[in-house]
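Trainee: Mind looking at a prediction? Sequence and model below.
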Amino acid sequence: MVGRRVDRMPIRLVERRPEVSPDRLLSECVPPPRFAPVRFETYRPDPAEPSQADALAVLVERGRVLAEPRRQRSWWRRKPPAETLKPGIYLDGGFGVGKTHLLASLWHVSSGPKMYCTFVELTNLVGALGMRSAVDALSAYRLICIDEFELDDPGDTVLISRLLRQLVEAGVQLAATSNTLPDKLGEGRFQAIDFLREIQGLAGHFDVRRIDGPDYRHRGLPVAPEPWTDDAVERAAADRPDASCDHFVDLYRHLGELHPSKYGAFLDGVQAVGITDVRELTDENIALRLVVLADRMYDRDLPLLHSGISLDRLFPPEMLKGGYRKKYLRALSRLIALAHAGMDAPVR
C-alpha cells in the first residue's frame, strides 16, 4: 500500500504578532544580503559616464578616512574636532547607476560602530524608539548610511531634520543616496515655507555628488508574470517548506495593526510568500504599508506566489502620478522581480 503524502500547512502571516526589541532593530541595520559582498573594487564605472568614476574616487577617499579609528574627543570639548569633510556625502542619480553599491561599499570599509538602513527604516526606527532614545542610541555611531533618502511626508521632514541635526552635532558622519537633490526634496508635493526651510537645512549637511547614466538593469518596469489561480498558490505554498499563504485583504488589514518596524520580524523563517486574490489598491495608507513589506521581502529574496490581478495593476494610475510615485514604482519593480522568482515554485 502506497502511503498518501501529507501536505504541509502553509505559514499564516496574519497569525503573527512579533515583538521586536530595540537591540534587534539596531542589530539589523546592516546592508541587505544582496549587497553583503559588494566593495569599491567590484564597482565598474561606465567609461561613457565620467561622473561614476568621480563618485567612486570621492567615496574611496572618504572610506580611507573612515577606515581609521575614530578620534577620541577631549572631555572638555562640547563639539567634535573640525573635519576636512562635510558631515555627509549625498549620491544623487537615477535608478541602477550603482548608488547603493557605493553606499554599501563605504559601510563595509568604514570602522565601527556603523549603521546602514533605508530612509523608511530610519523613520520607523525613530517611531519605535522615540526621538530621545533614537538620538542617544545613534549618536554612538561613527557612520550612518541612509539608502533611498526621501522626504515626501511633512511629518518625516521635521522628524529626520531634527534627528540629523542632532547626530551631526554629535560628530556622526552621514552618507545617503536618493533620486532627488537634497535642496529639491519634497518639491512638487509640499510648498509650505516651514517645510522648505527644514529641507534647506538638511541640504547644508551634505557634499552632493551626481551620478549619471542609464539604468544598467532595465529601462522602465519589467513585464509582470501572469497571476496564478488561488488553488495553484495554495498548492505551491503547501508544497514548499516554510512558505506562507494569506488572502490579500486579510494580509493588508493585519499589516495595519503592526508597526512597520516589525515587518522584518514578521517574515522570520519564511522562505516564500503566497498571496491570493491580489486587488488594485484604493487606499494610500494600505499602499504605503505594502511598499514597506515589499522592501523587507526584497531584502530577504523571498519568491512571491500570487493570484488575482497582474502586479503591474496593483497601484492605480492616480497613485503612480502622485507624490509617492517613486515609492510605488520601486515596490512594483521589486514585487515583479520576486514574482518571476516565484515562477520556479513547483505546482502539483
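Mentor: Everything's here; your move. Numbers count the residues shown, from 1 in each chain.
Trainee: from here on, contacts and neighbour counts on C-alpha atoms
Mentor: Fine.
Trainee: For the residue nearest to Arg165 when sequence neighbours are not counted, list the residues it contacts.
Mentor: Spatial nearest neighbour of Arg165, chain neighbours left out: Leu202 (7.8 Å); criterion: Cα to Cα, 6 or more residues apart in numbering. By Cα atoms under 8 Å, 6 or more residues apart in numbering, the residues touching Leu202 are 161, 164-165, 182-183.
Trainee: so which of those is the most crowded?
Mentor: Among those, Pro182 has the most neighbours (other Cα atoms under 10 Å), with 25 neighbours.
Trainee: tally of neighbours for Val292?
Mentor: For Val292, the neighbour count with other Cα under 10 Å is 20.
Trainee: Leu304: which of the contacts of Leu202 is nearest?
Mentor: Ranked by distance to Leu304 (Cα to Cα), the contacts of Leu202 are led by Pro182 at 34.2 Å.
Trainee: Who are the contact partners of the closest one?
Mentor: By Cα under 8 Å, 6+ apart, Pro182 lies in contact with 90, 199-200, 202-203.
Trainee: can you rerun that using 6 Å?
Mentor: Residues in contact with Pro182 (Cα atoms under 6 Å, 6 or more residues apart in numbering) are Ala203.
Trainee: Adding secondary structure and distance to Val223, write the contacts of Leu202 out as TSV.
Mentor: Listed next are these as TSV, based on DSSP: H, G, I helix; E, B strand; the rest coil; distance: Cα to Cα, whole Å:
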residue	secondary structure	distance to Val223
Ser161	helix	38
Leu164	helix	39
Arg165	helix	42
Pro182	helix	32
Asp183	helix	34
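Trainee: any idea what sits nearest the residue minimising distance to the centre of the chain, other than its immediate chain neighbours?
Mentor: Centroid-nearest residue in the chain: Thr118, 4.0 Å away (criterion: Cα atoms, centre = their mean). Among residues not flanking Thr118 along the chain, Asp147 sits closest, at 4.4 Å (Cα to Cα, 6+ apart).
Trainee: Got another one to weigh against that:
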Amino acid sequence: MASVEHLTDRAPKVSVEELLDGFYPSPRFKDVSFSSYRPDPSQPSQSAAVRGLRAFAATVDEPEPSGLRKLFGARKAPSRAGIYLDGGFGVGKTHLLASLWHATQGPKAFGTFVEYTNLCGVLSFRKTVESLSGYNLVCIDEFELDDPGDTVMMSRLMRELADAGVKLAATSNTLPGSLGEGRFAAVDFQREIQVLADQFDVLRIDGEDYRHRGLPQPPAPLSESGLRDHVRNYSGNGGVLAEDDFGDLIHHLAGVHPSKYRQMLDGVEAVAWHRVSTITEQSVALRFVVLADRLYDRDVPIFASGVPFDKLFTDEMMHGGYMKKYYRAVSRLTALARQGGSVA
C-alpha cells in the first residue's frame, strides 16, 4: 500500500559526495543497450547512429600509447574528441547515450547539461575539471545553453577535458554550431560556441517522437473529484504517492535548488497534482522543466486535474528562445500522464 506524502514537505540536503556519485544513467535507462534500441525502419539514420556509436565506444576503450610510442610522442588519431547526437524529441537519443555509457569501461560520468553546470557551481570550475579529467568518458545529455556564462564555462570545460584525453558524448535538439540561437546574442559568443562545435562529430537522428508514434492522444485531465477518488483508491507498490496542490508545488520549487530535485523524488512512485494551471513566468517554467526531466528519469506516473499538459506553458514560451526545453517537457509529461492513465 502506498503512503501519501507531499513534495512541498521535502527540502533535501545533498552533499558534494552524493552529487558526484549521482553521475550515472537514471533508473529509466539503467538496463538499456544498443541491442535494446529499436530503430524505425523508415529512418535509416537511426540504425546508422547505432553503428556510429558502437564504433565510438571502441575508441573510448582503446589503451593509451605506452612504451617507445609514448616516449617518442605518438600522436592520437586525427579524430575529434566527441560525438554529438542531434535529433528531435523522442527519437531515442538518451537511450543511445546511456547505451554508450553502459558499453564502455570506467571511470565515466553521465549527467544532464544542468547537472554539470550545477557541479561547477558546487565544486568550482577548476575542481570540476580536475575531477573529470581522469575519466575515460563524459556523457552530457540535453546539451542546452541558456546564457552567455554557461556558454563560456561549458566550452572551456569541454576543451580542457578533450585536451586531457577524455572522450565526450552529448545529445541535444540543436546542432553544435547553432547552440544559443534565439536565447541570447549568439553572434557575440560565436567563438565560444564554435569551440564546442569543434569538439564533436555529429550523428543526425531523424524520426518522430516515439512517445507519440501510433499512440492515442494524451488523456484528458481528471476532474477534481476524480483525482481525489484516484488518490484514495491508489494501492501502489509500497512506495510514496506524492500529492500536491500545483500552485503550492510551484511555490515550493523556488526554495529548492534544481540540483536537489532528484533527491526530492526519492521513494516516490507516482505523483498527483491538483488544479494544474498555465505557468506564466519564465523562471518558474524553467525550474519546472528540471522537475519534469527528473520525473521522466524515474519513470513516475502522473495523475492531474486542471489544464492539460499541452497548455502548461504560454504560447509565447512555446515559440520563444527556450521552446525546445518546453516541448521536451510537454512530451515527457504527456508520456507520464498516459502512464498514469494505465495505472490502477
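Mentor: Thanks, I have the structure now. Computed from a prediction, not measured in an experiment: that's the story for all the values here.
Trainee: corresponding residue for the residue nearest to Thr118 of the first structure in the second structure?
Mentor: In the second structure, Asp147 of the first structure lines up with Asp141, judged by TM-score structural alignment.
Trainee: wait, isn't its match in contact with Val114?
Mentor: No. Judged on Cα atoms under 6 Å, Asp141 of the second structure makes no contact with Val114 at a distance of 8.9 Å.
Trainee: rewinding a little: and the match of Asp147 of the first structure, how far from Ser283 of the second structure?
Mentor: Distance, Asp141 of the second structure to Ser283 of the second structure, using Cα to Cα, to the nearest Å: 21 Å.
Trainee: neighbour count winner among the two?
Mentor: More neighbours surround Asp141 than the other of Asp141 of the second structure and Ser283, with 24 against 10 (other Cα under 10 Å).
Trainee: Which secondary structure state does the alignment partner in the second structure of Glu41 of the first structure sit in?
Mentor: Superposed on the second structure with TM-score structural alignment, Glu41 of the first structure falls opposite Ser35. Assigned by DSSP: H, G, I helix; E, B strand; the rest coil, the conformation of Ser35 of the second structure is coil.
Trainee: Lys167 of the second structure maps to what in the first structure?
Mentor: Counting by TM-score structural alignment, Lys167 of the second structure corresponds to Gln173 in the first structure.
Trainee: residue contacts, its match?
Mentor: 87-88, 143.
Trainee: try 10 Å this time
Mentor: For Gln173 of the first structure, the contact set (Cα atoms under 10 Å, 6 or more residues apart in numbering) comprises 66, 85-89, 114, 139, 141-145, 164, 167, 205-206.
Trainee: what's the answer for Phe110 of the second structure, then?
Mentor: Contacts for Phe110 of the second structure (Cα under 10 Å, 6+ apart) come out as 22-26, 97-98, 101, 116, 137-141, 169-170.
Trainee: tell me the SS of it?
Mentor: strand.
Trainee: Aligned to it, what sits in the first structure?
Mentor: Taking TM-score structural alignment, the alignment pairs Phe110 of the second structure with Tyr116 from the first structure.
Trainee: How about Phe56 of the second structure?
Mentor: Aligned partner of Phe56 of the second structure by TM-score structural alignment: Arg62.
Trainee: Isn't that match up against Ser110?
Mentor: Yes. Contact criterion Cα atoms under 10 Å: Arg62 of the first structure and Ser110 qualify, at 9.0 Å.
Trainee: These two - which one has more neighbours?
Mentor: Neighbours were tallied for Arg62 of the first structure and for Ser110 using other Cα under 10 Å; the higher tally belongs to Ser110 (20 against 17).
Trainee: Apart from its neighbours in sequence, what residue is nearest the more buried one?
Mentor: Ser110 of the first structure sits nearest to Ala67 (Cα to Cα, 6+ apart), 4.3 Å away.
Trainee: Repeat that for Val300 of the second structure.
Mentor: Using Cα to Cα, 6+ apart and skipping residues adjacent in sequence, the residue nearest Val300 of the second structure is Ala270, 5.1 Å away.
Trainee: where does the one you found fall, helix, sheet strand or coil?
Mentor: Under three-state DSSP, Ala270 of the second structure comes out as strand.
Trainee: can you pull out the strands in the stretch 51-200 of the first structure?
Mentor: 88-93, 114-118, 143-147, 173-178 (DSSP state E, counting those that start in this stretch).
Trainee: export those to TSV and tack on distance to Ala57 of the first structure?
Mentor: Shown next, in TSV, are the strands of the stretch 51-200 of the first structure (distance: least, Cα to Cα, whole Å):
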stretch	distance to Ala57 of the first structure
strand 88-93	13
strand 114-118	21
strand 143-147	18
strand 173-178	15
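Trainee: who wins for proximity to Pro37 of the first structure among those strands?
Mentor: Taking Cα to Cα as the criterion, strand 114-118 is the member of these that comes nearest to Pro37 of the first structure, at 14.5 Å.
Trainee: mean per-residue distance, that closest one to the second structure?
Mentor: Mean deviation of strand 114-118 of the first structure from its aligned counterpart in the second structure after superposition (mean Cα distance after the TM-score superposition for the first structure): 1.1 Å.
Trainee: and that strand with strand 143-147, angle?
Mentor: 10 degrees (axes from the mean of the first three to the mean of the last three Cα atoms, to 10 degrees).
Trainee: What's the match for the residue nearest to Val300 of the second structure in the first structure?
Mentor: Taking TM-score structural alignment, Ala270 of the second structure has Ala272 as its aligned residue in the first structure.
Trainee: same question, Leu333 of the second structure
Mentor: Following TM-score structural alignment, the counterpart assigned to Leu333 of the second structure within the first structure is Leu335.
Trainee: In contact with its match, which residues?
Mentor: Applying Cα under 10 Å, 6+ apart to Leu335 of the first structure gives the contacts 224, 291, 293-295, 297-298, 302-304, 311-312, 329, 341.
Trainee: One more pass at 8 Å, please.
Mentor: Neighbours of Leu335 of the first structure in contact, by Cα under 8 Å, 6+ apart: 294, 298, 304, 311.
Trainee: correct me, but the match of Ala270 of the second structure touches Ala243?
Mentor: Yes. If you go by Cα atoms under 8 Å, Ala272 of the first structure and Ala243 touch, sitting 4.6 Å apart.
Trainee: So for these two, which residues contact both of them?
Mentor: Counting by Cα under 8 Å, 6+ apart, the common neighbours of Ala272 of the first structure and Ala243 are Ala237.
Trainee: quick one: the equivalent of Lys321 of the first structure over in the second structure from Val240 of the second structure, how far?
Mentor: Mapped onto the second structure by TM-score structural alignment, Lys321 of the first structure lines up with His319. With distances taken as Cα to Cα, His319 of the second structure is found 36 Å from Val240 of the second structure.
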